[in-house]
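Trainee: Next input, structure requested:
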Amino acid sequence: MRVHRKRPDARLSPKEQETQNARLLHAAAVKEDVEAVKGALEDGAEIDAVSDKMGGRTALMAACLSGHAGAVRALLANGADWRIGEKDGYTCLHGAGFQGRASVAEVALSFGVPPNDAHDDGYMPLHRACWGGTKGHADTARALVRGGAHVGVAANGKTPLHLACQARDINLPLVRALVESGADVNEPASDGKPPLLMLIMGGPGSDARMGAVRLLAQAGADLARADSGTGQTVGDV
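Mentor: Take a look at the predicted model:
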């Protein structure tokens, strides 16, 4: 969708003109109108201005959370600051991970946005991708690992594979992406449970869950590995 570019209006005060330019920039970012993004910047829009109408987001964060990789590319190419998060402090790769936006993640990584940037809650973008249930989350996890994300780093006691294996609805493509990226299939979480035991104990035996069990077993998961807290093994469940 095209965003109509407005020329500077002599009737507006400098502050009003600044506000108008910022609104046009944010609107263009959300609608992925790359030419309008460039036009708003040429007209003097502050690239890192925060919009009070978009949840306290910059145009870059608005584009990331809208899944518009083209707008993300245009903004980063013009110097947008990826370090400015939205109101809760989540920056662009965290948004891409949480929403499963692989193309956005790839663009951000290509501009040097660090894949292992941790939020105050301890989680990195890859951990957030592991909360999702779609193929897009699996693709985003692969993109993050290709870009340098550490597949074995724990946050709050759990690695990305632990997070994927403890989900109620197992995302089999995501588990496969992590295993193929070198995730340790035997490392226990801080509560003592290894990934395979998490899968067995986590819920009904859906096709995806059983597929993940087979995948971990084929990757070398130790069937005798016990919960270090309770001593329980797969055979006890």
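Trainee: can we go C-alpha only for contacts and neighbour counts from here?
Mentor: Noted.
Trainee: Tell me, how many residues neighbour residue 211?
Mentor: By other Cα atoms under 10 Å, 18 other residues sit near residue 211.
Trainee: Ok, residue 218 next?
Mentor: Residues near residue 218, counting by other Cα under 10 Å, number 10.
Trainee: now do residue 14
Mentor: When counting by other Cα under 10 Å, one arrives at 12 neighbours for residue 14.
Trainee: How about residue 23?
Mentor: Using other Cα under 10 Å, residue 23 has 21 neighbouring residues.
Trainee: Check which helix or strand it maps to.
Mentor: If you go by DSSP states H and E, residue 23 is part of helix 14-30.
Trainee: Could you list every helix and strand in contact with that helix?
Mentor: Contact analysis of helix 14-30 by 3 or more Cα pairs under 8 Å, 6 or more residues apart in numbering; DSSP states H and E lists helix 34-42, helix 59-66 as its packing neighbours.
Trainee: Put together JSON lines for those, with distance to residue 161 and mean neighbour count on each row.
Mentor: Converted to JSON lines, these look like this (distance: least, Cα to Cα, whole Å; neighbours: other Cα atoms under 10 Å):
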{"stretch": "helix 34-42", "distance to residue 161": "37", "mean neighbour count": "20"}
{"stretch": "helix 59-66", "distance to residue 161": "24", "mean neighbour count": "27"}
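Trainee: and this one, so I can compare the two:
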Amino acid sequence: MEYILNIETATKNCSVALAIEGKTILCKEIAEEGYSHAERLHVFIEEILIEAGITVNDLVAIAVSQGPGSYTGLRIGVSAAKGLSYALNIPLIAVDTLKTLASQVSVSNGLIIPMIDARRMEVYSAIFTPNLEKKRAILAEIITKDSFNDIEETIYFVGDCSEKCKAVLTKENYVFLEEIKYPSAKEMDMLSFEKYKIGDTVDVAYFEPYYLKDFMITTSKK
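Mentor: This is a model prediction of the structure:
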């Protein structure tokens, strides 16, 4: 059996899932305001392997959410994934975080816009068709009442930005699926397996998360 361990830590959701040939069999995740990824991630990995009755040596690949998203969250997830991939000498697969988020939407028409909060009115977003074809590249953009005005099709918005974006995105063709808030490792299963089958992997030594924006460290003015 081809077991792939999927790791998603790009948002407040710390999520780990085990999949067999593109189908999730176990998932552990928790979304907390305090970003408990550093404490939870390795515990989730260990618990999933024990519950599945396998060891790390049974894994054929490690998949990790590549971003965009939280700088700290991405660093924790990617560091863990790279460590496992290197130690086990198995492929590392990078999965688009926004595509993972969009894959939770099941519609037959319109467009899907997954959005991840980037503070204030800025979001990380992309545009996908219902079959997850990317129609517009990932951007860090400030949302205004004029955003997406040129799109006449129904737009399904998902992500952790619904509350702040609903106030300005008010056109009749805008639909907010507020129950879909965070990307989850269980939705990475088929995305990572398809990449595994065609050998679409990344170099463990050189792979870095897709931050989209530079991480800024500010010093106290006190």
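Trainee: TM-score for these two?
Mentor: Remark: TM-score between the superposed chains equals 0.26 [TM-score structural alignment, normalised by the length of the second structure]; 90 aligned residues with a Cα RMSD of 5.1 Å.
Trainee: hmm, back to that, need the helices and strands packed on helix 14-30 of the first structure in a markdown table with distance to residue 165 of the first structure, can you?
Mentor: Listed next are those as a markdown table, based on distance: least, Cα to Cα, whole Å:
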| stretch | distance to residue 165 of the first structure |
| --- | --- |
| helix 34-42 | 39 |
| helix 59-66 | 26 |
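Trainee: nearest to residue 129 of the first structure, of these?
Mentor: With Cα to Cα, the closest approach to residue 129 of the first structure among those belongs to helix 59-66: 13.6 Å.
Trainee: so after the closest one, what's the next helix or strand?
Mentor: Note on helix 59-66 of the first structure: by DSSP H and E, the next helix or strand toward the C-terminus is helix 69-77.
Trainee: What residues does the closest residue to residue 52 of the second structure other than its chain neighbours make contact with?
Mentor: Excluding the flanking residues, the one nearest residue 52 of the second structure by Cα to Cα, 6 or more residues apart in numbering is residue 26, at 7.6 Å. The contact partners of residue 26 of the second structure, by Cα atoms under 8 Å, 6 or more residues apart in numbering, come to 17-19, 48, 52, 186.
Trainee: and residue 141 of the second structure, how far is that from residue 157 of the second structure?
Mentor: 15 Å (Cα to Cα, to the nearest Å).
Trainee: helices or strands up against the helix ranked longest in the second structure?
Mentor: Looking across the second structure with DSSP state H, the single longest helix is helix 71-88. In terms of contacts (3+ Cα pairs under 8 Å, 6+ apart), helix 71-88 of the second structure is packed against strand 3-8, helix 37-52, strand 59-65, strand 92-95.
Trainee: how about those in CSV, adding mean neighbour count?
Mentor: Below are those laid out as CSV (neighbours: other Cα atoms under 10 Å):
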stretch, mean neighbour count
strand 3-8, 30
helix 37-52, 16
strand 59-65, 26
strand 92-95, 26
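Trainee: Distance to residue 164 of the second structure for those - can I get that in a markdown table?
Mentor: Shown next, in a markdown table, are those (distance: least, Cα to Cα, whole Å):
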| stretch | distance to residue 164 of the second structure |
| --- | --- |
| strand 3-8 | 24 |
| helix 37-52 | 25 |
| strand 59-65 | 25 |
| strand 92-95 | 27 |
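Trainee: Compare those and give me the one nearest residue 86 of the second structure.
Mentor: Across those, residue 86 of the second structure has its closest neighbour in strand 92-95 (8.5 Å, Cα to Cα).
Trainee: list the helices and strands that closest one packs on?
Mentor: Judged by 3+ Cα pairs under 8 Å, 6+ apart, the packing partners of strand 92-95 of the second structure are strand 59-65, helix 71-88, helix 189-198.
Trainee: For residue 76 of the second structure, which of the helices and strands packed on helix 71-88 of the second structure is the nearest?
Mentor: In terms of Cα to Cα, the element of these nearest to residue 76 of the second structure is helix 37-52, at 6.5 Å.
Trainee: between that closest one and strand 3-8, how big is the angle?
Mentor: Angle, helix 37-52 of the second structure to strand 3-8, by axes from the mean of the first three to the mean of the last three Cα atoms, to 10 degrees: 160 degrees.
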